[in-house]
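# Okay, structure incoming, though there's no sequence with it:
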């Protein structure tokens, strides 16, 4: 039977570092390079829906599935990563996933109809859904507990850059080249990652584990449940209200996920994902903080471009560039966060980062139609500084008390939490804005100052969620607890 050891013990020598400093840096580079385009593809196509509809002579409702199909495939694939990593080994699975993503990208670039493009986006999503969690698991297992902060800082770069670069890069490619290059641009970047991986990834460092049978019933509950919940939340966010699609998706997804939890508690060690990991203080507190933080941050990232376009009258490119300081600020503090986490534990940088993000978000509640883009960019830069502290610290905290055997399952579970939190944040941000608007029609026209109070209220809501996220962050274990003393 496959067992998951939650806490490290004196005899758990398997979680000593697998890689030297140089080998860890090379592994981090390969994982980040391979993952960045898969994360970027979650946002790069968002600006192309109207162009694709015009080029392919298809209604927007059909073209929207180019975005939705990728997201759902991504979501449905995530739960299987823990089992697949143990069954095939991280290196083999990562290389296979990257090849699948490259093949899907080439096929999307050659698509001849909406149906073919949607189908090929699903292929992309399957490969992309495996890459990030498998890469995180390889890094966590190779780094060892004392270097987790630095490892997670590097692998979090793609997640930080995607909301910033996706819309900007997509808009530039549409204006100057062709929509096909939104997919073909993945090929050289991921091809370079593939070549580097073949040379740099050690063959014997991450071998397959025990070949436990696949939990088929758990897979049939968890993957469709996660996809249905993400779809329902996305539908609610698109419409700004919980319509029939949203209600059915959220209700169905919640029931399936609830069924999986009951099933997993009965199956225990044989379950697809071990939900008992939530009982570990480090993982449980990290997962709760990640989910709440995702709700707030993705709400902010959705609201800012809308504010620029509706209130300030900016175009798509300007709206995307408005979010760019978020990534700039995050990159400045990211590497500091990694080293600080390795030295003093995750609690201090996480709480400090949350307070900085909260301060920047509080400043956003004061903006209006007369606020200059430079002032708003400064506020977003402050949020980015805090974001660079929070993300790698929380990711490291999720794994630091776990055995090496538990990391693949923990990575899958943490990725599910982040995926739900981000979808919930995007949906709730849009719904709160809709509820606070003077009328539903105001979101469909240039409402100007009439919508400013609604945006202010939405940013206040995000600030409240951030304040709540501080509570589980305070429960993160102290370094002495992490070290087992």
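Nice, I can see it. Values in this document were obtained by computation on a predicted structure and should not be read as measured data.

# make it CA atoms for all contacts and neighbour counts henceforth
OK.

# check contacts around residue 252.
For residue 252, the contact set (Cα atoms under 8 Å, 6 or more residues apart in numbering) comprises 225, 228-229.

# quick one: it from residue 244, how far?
Distance check for residue 252 against residue 244: by Cα to Cα, to the nearest Å, it reads 12 Å.

# Residue 72 too?
Distance from residue 72 to residue 244, by Cα to Cα: 18 Å.

# Quick check on the two: which one has the bigger neighbour count.
residue 72 (23 against 12; other Cα atoms under 10 Å).

# Quick check: closest non-adjacent residue to that one.
Distances taken as Cα to Cα, 6 or more residues apart in numbering put residue 227 closest to residue 72, at 5.2 Å, once the chain neighbours are dropped.

# On the three-state scheme, that neighbour is what?
Under DSSP: H, G, I helix; E, B strand; the rest coil, residue 227 falls in the helix class.

# what do you get for residue 211?
coil.

# Was I right to think it contacts residue 86?
Yes: between residue 211 and residue 86 there is a contact under Cα atoms under 8 Å: 6.9 Å.

# So the two - more neighbours on which side?
residue 86 (23 against 13).

# Quick check: the residue lying closest to residue 432 once chain neighbours are set aside vs residue 296, distance?
Excluding its sequence neighbours, the residue lying closest to residue 432 (Cα to Cα, 6+ apart) is residue 458, at 5.9 Å. According to Cα to Cα, residue 458 stands 10 Å off from residue 296.

# Neighbour count: the two, which is higher?
residue 296 (31 against 27).

# for that one, what are its contacts?
425, 462-463, 465-466 are the contacts of residue 296 under Cα under 8 Å, 6+ apart.

# Report the separation between the residue nearest to residue 72 and residue 76.
6 Å.

# Tally up the residues packed near the nearest residue to residue 411 once chain neighbours are set aside, please.
Closest residue in space to residue 411, ignoring its immediate chain neighbours: residue 133 at 5.6 Å, by Cα to Cα, 6+ apart. For residue 133, the count of nearby residues is 27 (other Cα under 10 Å).

# before we go on, here's another structure to hold up against the first:
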């Protein structure tokens, strides 16, 4: 059976519900990849103690994952065109599951870090796929609803994950966190062979003899990302000379990447990132929002669990329980806002979300040792409501004006930009936190917490609030979307 005939057979067998079954299938794999990116934060203190690591080195279990995920996202359009949806998706799920198993069995931190990098590579390939399917398989009047339902399912994993993860860490230690993704990976593999087509995006046949991967562009992107992350770590823990050299290397790699991608486009070759995307103003502004939003989102995902454990002295299982209500509210908000995104201008929804997220970070500074826990839950929940407004709206506002031939590239690029912001956000929060701890005369070497430690955390939260406020300026530019004006 030909590839197009296989897709037609699936549509004929399952009818109108096929696109929803396809979305469900990739949602399970994306849940596994997102869970693997966030659940590790609950285990960082326990892992640090097991391997006798400082906070900066332990943080690389998160930052290494983020760096690998960020770079591998750029390969998704090429992989889909060459191998099709199913082979690409199944390969990523096998790599993710292998990383979870190896990480859980590791006896050395270097092997744990390698497993995290493997998981990050797999997660990066998977995460642009749902946006491509939503923009390709659903009409404009259903894209918001599909984004909302998909987002609701995806956030349930990290919402419930920290609660289960916290209990597992208390009972079985940090290793159990790695094994949590295995059941999701197994389920995703079964669904993939049942519902995911072998075709490439657009229903065309995958071409294994197509254009070769832009390896030079990929190496430049990887070099720039690694130089940037290491440069930020050196800003605090190393010397100014090393930091300056690494950050200069990041700028040089970025300029070389842009020049190379332009050259590839001029020669008619398949570029790793099609820079024509940024000629669409809504996409360009949406990318700015995605970068800052990624910095705040992933920075806070790292910062909040560390704050609750090392700042307020709470146990991992209690931390997971406190964060659960906020995660459940986020899931409900996404489903509701997804329907609104089909009828309301997305720049309004994104701006409202950023304002709520900034307010949540600012209000976290009112928490102290005698604060009632319900107030802490309320501030965290407010931030998750803000995320619920942003998640289903941002991609739609940025990608609706794109030419259909650019959708796969657009989904890859905006996810890359968001995750680059996320990788920076994790490092930035760690750097600012360590800097402010030293300024207040405290460090994590001390087992007991103190008002000085809370002050350092508060200043880190204020930095995130300022970033969200800055992103609102770019979010307003999403109103230029022609697709929105037609609505």
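Perfect, I can see it now. All values reported here derive from a predicted model rather than from experimental measurement.

# TM value for the aligned chains?
Overlay of the two chains. TM-score (TM-score structural alignment, normalised by the length of the first structure): 0.83; 466 aligned residues with a Cα RMSD of 3.4 Å.

# quick one: which of the contacts of residue 296 of the first structure sit in helices?
425, 462-463, 465-466 (DSSP state H).

# Looks like residue 354 of the first structure contacts residue 390 (just checking).
Yes: between residue 354 of the first structure and residue 390 a contact is recorded at 6.4 Å, counting by Cα under 8 Å.

# The two: who's more crowded?
More crowded of residue 354 of the first structure and residue 390, by other Cα under 10 Å: residue 390, with 33 against 26.

# if I look at the more buried one, how far off is residue 416 of the first structure?
Residue 390 of the first structure is 18 Å from residue 416 of the first structure, by Cα to Cα.

# And for residue 401 of the first structure?
19 Å.

# between these two, which one's more packed in?
A direct count of neighbours by other Cα under 10 Å for residue 401 of the first structure and residue 416 places residue 401 higher, at 25 against 22.

# Give the helix, strand or coil label for the more buried one.
Classified using three-state DSSP, residue 401 of the first structure is coil.

# The residue nearest to residue 72 of the first structure: what's it in contact with?
72-73, 75-76, 253.

# leaving aside the residues next to it on the chain, what's closest to residue 40 of the second structure?
residue 177 (6.6 Å).

# Now the helix or strand where the one you found lies on the first structure. Mean distance?
Residue 177 of the second structure is located in helix 175-179, with elements delineated by DSSP states H and E. Compared with the first structure after the fit, helix 175-179 of the second structure shows a mean deviation of 3.2 Å (mean Cα distance after the TM-score superposition for the first structure).

# any idea which helix or strand comes after the host helix or strand of residue 301 of the second structure?
Here residue 301 of the second structure, judged by DSSP H and E, is contained in helix 281-306. With elements assigned by DSSP H and E, the helix or strand that comes after helix 281-306 of the second structure is helix 316-340.

# Surely residue 104 of the second structure and residue 172 touch.
No: using Cα under 8 Å, residue 104 of the second structure is not in contact with residue 172, being 11.3 Å away.

# Which residue, other than its chain neighbours, is closest to whichever residue in the first structure pairs up with residue 86 of the second structure?
Using TM-score structural alignment as the criterion, the counterpart of residue 86 of the second structure in the first structure is residue 91. Nearest residue to residue 91 of the first structure, sequence neighbours excluded (Cα to Cα, 6+ apart): residue 206, at 6.5 Å.

# Residue 42 of the first structure now?
Residue 42 of the first structure's closest residue in space is residue 71 (Cα to Cα, 6+ apart), at 6.9 Å.

# What about that neighbour, how many residues nearby?
Close neighbours of residue 71 of the first structure, defined as other Cα under 10 Å, add up to 26.

# and if you look at residue 232 of the second structure?
21.

# What does residue 73 of the first structure correspond to in the second structure?
Checking TM-score structural alignment: residue 73 of the first structure goes with residue 68.

# show me where the stretch 51-200 of the first structure has helices.
Taking DSSP state H, counting those that start in this stretch as the criterion, the stretch 51-200 of the first structure carries its helices at 60-77, 81-88, 90-109, 114-143, 148-155, 157-176, 181-184, 186-200.

# for the ones you listed, which one sits closest to residue 310 of the first structure?
helix 157-176 (16.8 Å; Cα to Cα).

# residues in contact with the closest one?
Against helix 157-176 of the first structure from outside (Cα under 8 Å, 6+ apart): 32, 35-37, 39-48, 179, 181-182, 301, 316-317, 320-321, 323-324, 326-327, 330-331.

# how about a cut-off of 7 Å?
32, 35-36, 39-40, 43-47, 179, 181-182, 317, 320-321, 323-324, 327 (Cα atoms under 7 Å, 6 or more residues apart in numbering).
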